[in-house]
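> okay, sequence plus prediction incoming.
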Amino acid sequence: MTGRPGPAVLPPSLRPWLGLITALAALVVVALGVLYAGHSEPGVVDRWIIQPTADSLRPPWRYVALAMDFLGEPVGAATLVVAAVTGCLLLRRPRAAVLVVAGAGMTVGTATLLKHLAGRTIHGDGNLSYPSGHTAFLTALALMVALLATGRFGLGRTAGTLLVLAAALVGGAAMGWAQVGLGAHYPTDVLGGWCTALAVIPATAWLVDRMADWLVDRTADAGQRQRR
């Protein structure tokens, strides 16, 4: 290998821990999906959380929640993705730019597929609710930004893992609070969306690195054959 088109988006020091987290998150997504498949009413845990969260959305917090919700809508999400990709390119992190696009697409696509598989609805009007796509998207974006920061600042295993998990928690909690408070999702939908991002993003980052390395190797081999 003669070089890389930018640093790895999944730092080697984080791979063991994030691999474990990915597996656990996937198990939670599947377990909740099976538990609430076909349901149209909140579960016991959902009922404990829904009303206190809704009560917290008095102005001006309701406006904050609406702004958060907008960031998960197509226009808001596209704006965030474009801004993130632009930042990656300005920092000369082409792999990170690819990860943002691929990670966002894979996360939203996975959440959409799971919605149809689980068939859980809310408000009795047929709106599929599990898992929360809004929560999955913002958590995924927070994870990808944290991975970029970990690589750029050369954080070790402990600091990098803590940063990634903290970013995921903050992003997921903020969007989850808005979704539950606005009545768009049940709390367990939010948990499912959060875990969806935790399962998808590390796996996507690993695939981006593998593909980029393969392209570098192939280009290097082609160059060597031309010089012979």
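Great, that's in hand. If you're wondering where the values come from, they're calculated on a predicted model, not measured in any experiment.
> could you use CA atoms for every contact and neighbour count after this?
Noted.
> from L147, how far out is the residue minimising distance to the centre of the chain?
Within the chain, one residue has its C-alpha closest to the average C-alpha position: by Cα atoms, centre = their mean, that is A140, at 1.7 Å. With distances defined as Cα to Cα, to the nearest Å, the gap from A140 to L147 amounts to 11 Å.
> again with L18
Look at L18 and L147: by Cα to Cα, they are 11 Å apart.
> thinking again about what came up before, mind listing what the residue nearest to the centre of the chain touches?
The contact partners of A140, by Cα atoms under 8 Å, 6 or more residues apart in numbering, come to 103-104, 107, 168, 197-198, 201.
> most neighbours, which of these?
Comparing the contacts of A140 on neighbour count, A197 comes out first with 34 neighbours (neighbours: other Cα atoms under 10 Å).
> give the contact list for that residue.
With contacts defined as Cα under 8 Å, 6+ apart, the neighbours of A197 are 107, 136-137, 139-140.
> Three-state assignment for it, please.
Local secondary structure at A197 is given as helix here, using DSSP: H, G, I helix; E, B strand; the rest coil.
> check it against this one:
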Amino acid sequence: MTGRPGPAVLPPPLRAWLGLIAAPATLVVVVLGVLYAGHSEPGRVDRWIIQPTADSVRPPWRRVALATDFLGEPAGAAMLVVAAMAGCLLLRRPRAAVLVVAGVGMSVGTTKLLKPLVGRTIHGAGNLSYPSGHTAFLTALALVVALLATGRLGLGRTAGTSLVLAAALVAGGAMGWAQVALSAHYPTDVLGGWCTALAVIPATAWLIDRMADLLADRLVDRMADAGRRERR
């Protein structure tokens, strides 16, 4: 009896690689935050990519951008989270269900904590922009789903890491494009949100596995003690 209540949400072959990715992602979030602290205009990199204060998309692509943006709004985000949790529970992956709530919540919560600290704005003083919470949300959710798929499929280090990064890139790229296209964020805000999810999700997944294992070990020890007492 191993005492593990379920498969690890962070597959062992991926732990080292995702940890190595989380470190530079954290550095990017910090560096960009310092560089653009207190700014209210796009930086040189932002201008090189696109002028984010101009309405850059027209129908039908504007409708696509609005639909993508809705996924990061409270109603859309709630639907995605509930659907992801239901899928995890149906697949009997309780740790993944916890990660959906804790990991996504921590990712979005981190962006909300950073925004007033950095103080970067867009379209006026009341619109804090760095880092993008919408981008962090969809990237974090995609990372959780990819980790679940990696564990279910039994993928190795290379294939699993590739799947996780591809999912993060597609989800973050889609939401990031929508945010910039709708003039809601600067491109560097999007990068900050994407890196926030890359930094938070692996750490949260490791913590969930660690806590679940410790609780399971304590439960096994108590059951063993109870068995010894009964035999006496």
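Done, it's in. Just so it is clear, the model here is predicted, and its values are computed rather than measured.
> TM-score for these two?
Once the chains are laid over each other, their TM-score by TM-score structural alignment, normalised by the length of the first structure reads 0.97; 228 aligned residues with a Cα RMSD of 1.4 Å.
> pick the one among the contacts of A140 of the first structure closest to T219 of the first structure.
G103 (24.9 Å; Cα to Cα).
> does that closest one touch I201 like I think?
Yes: with contact defined as Cα atoms under 8 Å, G103 of the first structure and I201 form a contacting pair (5.8 Å).
> shared neighbours of these two, anything?
When contacts are counted by Cα under 8 Å, 6+ apart, the set common to G103 of the first structure and I201 consists of 140, 144.
> any idea what L10 of the first structure aligns with in the second structure?
Per TM-score structural alignment, the equivalent position to L10 of the first structure in the second structure is L10.
> surely that match and W206 touch.
Yes: because the distance of 6.2 Å satisfies Cα under 8 Å, L10 of the second structure is recorded as touching W206.
> quick one: which of the two has more around it?
Each of L10 of the second structure and W206 had its neighbours counted (other Cα under 10 Å), and the higher figure belongs to L10 (26 against 19).
> which ones are touching L14 of the second structure?
Contacts for L14 of the second structure (Cα under 8 Å, 6+ apart) come out as 156-157, 160-161.
> from those, which single one is nearest A54 of the second structure?
Looking across these and measuring by Cα to Cα, the closest to A54 of the second structure is T161, at 36.6 Å.
> after superposition, how close is the helix or strand where the closest one lies to the first structure?
Per DSSP states H and E, T161 of the second structure falls inside helix 157-181. For helix 157-181 of the second structure, the mean distance to aligned residues of the first structure following superposition is 0.3 Å (mean Cα distance after the TM-score superposition for the first structure).
> burial of I49 of the second structure, as a residue count?
Other residues near I49 of the second structure number 12, with proximity taken as other Cα under 10 Å.
> from G43 of the second structure, how far out is it?
Here the criterion is Cα to Cα. By it, I49 of the second structure lies 10 Å from G43 of the second structure.
> which helices and strands sit right next to the helix or strand harbouring L114 of the first structure?
Using DSSP H and E, the secondary-structure element containing L114 of the first structure is helix 94-118. Applying 3 or more Cα pairs under 8 Å, 6 or more residues apart in numbering; DSSP states H and E, one finds that helix 94-118 of the first structure contacts helix 15-35, helix 74-90, helix 133-152, helix 187-227.
> dump the ones you listed into JSON lines; add distance to T2 of the first structure as well.
Output for those, formatted as JSON lines (distance: least, Cα to Cα, whole Å):
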{"stretch": "helix 15-35", "distance to T2 of the first structure": "23"}
{"stretch": "helix 74-90", "distance to T2 of the first structure": "22"}
{"stretch": "helix 133-152", "distance to T2 of the first structure": "20"}
{"stretch": "helix 187-227", "distance to T2 of the first structure": "6"}
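> okay, those helices, which one's buried deepest?
Comparing those on average neighbours per residue, with mean count of other Cα atoms under 10 Å, the densest one is helix 133-152 at a mean of 26.
> from the chain's centroid, how far away is stretch 119-134 of the second structure?
Once both centres are worked out by Cα atoms, centre = their mean, to the nearest Å, stretch 119-134 of the second structure turns out to sit 19 Å from its chain's centre.
> what helix or strand does R229 of the second structure sit in?
helix 187-231.
> F70 of the first structure - nearest residue in space that isn't next to it in sequence?
With sequence-adjacent residues excluded and distances taken as Cα to Cα, 6 or more residues apart in numbering, F70 of the first structure is closest to G76, at 5.5 Å.
> typed the wrong thing, it's C195 of the first structure
Once its chain neighbours are removed from consideration, C195 of the first structure has its nearest residue in A25; the separation is 4.8 Å (Cα to Cα, 6+ apart).
> need the contact list for that neighbour.
Taking Cα under 8 Å, 6+ apart as the contact definition, A25 of the first structure lies against 195-196, 198-199.
> a markdown table for those residues, including distance to L89 of the first structure?
A markdown table is the format used below for those (distance: Cα to Cα, whole Å):
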| residue | distance to L89 of the first structure |
| --- | --- |
| C195 | 28 |
| T196 | 27 |
| L198 | 24 |
| A199 | 25 |
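> I'd assumed A96 was in contact with A84 of the second structure.
No: assessed by Cα under 8 Å, A84 of the second structure is found out of contact with A96, at 9.0 Å.
> who touches both of those two?
The overlap between the contact sets of A84 of the second structure and A96 (Cα under 8 Å, 6+ apart) is empty.
> quick one: D69 of the first structure and A178 touch, right?
Yes: here D69 of the first structure reaches A178: they are 6.5 Å apart, a contact under Cα under 8 Å.
> of the two, which one has the most company?
Regarding D69 of the first structure and A178, a neighbour count based on other Cα under 10 Å identifies A178 as having more, with 28 against 23.
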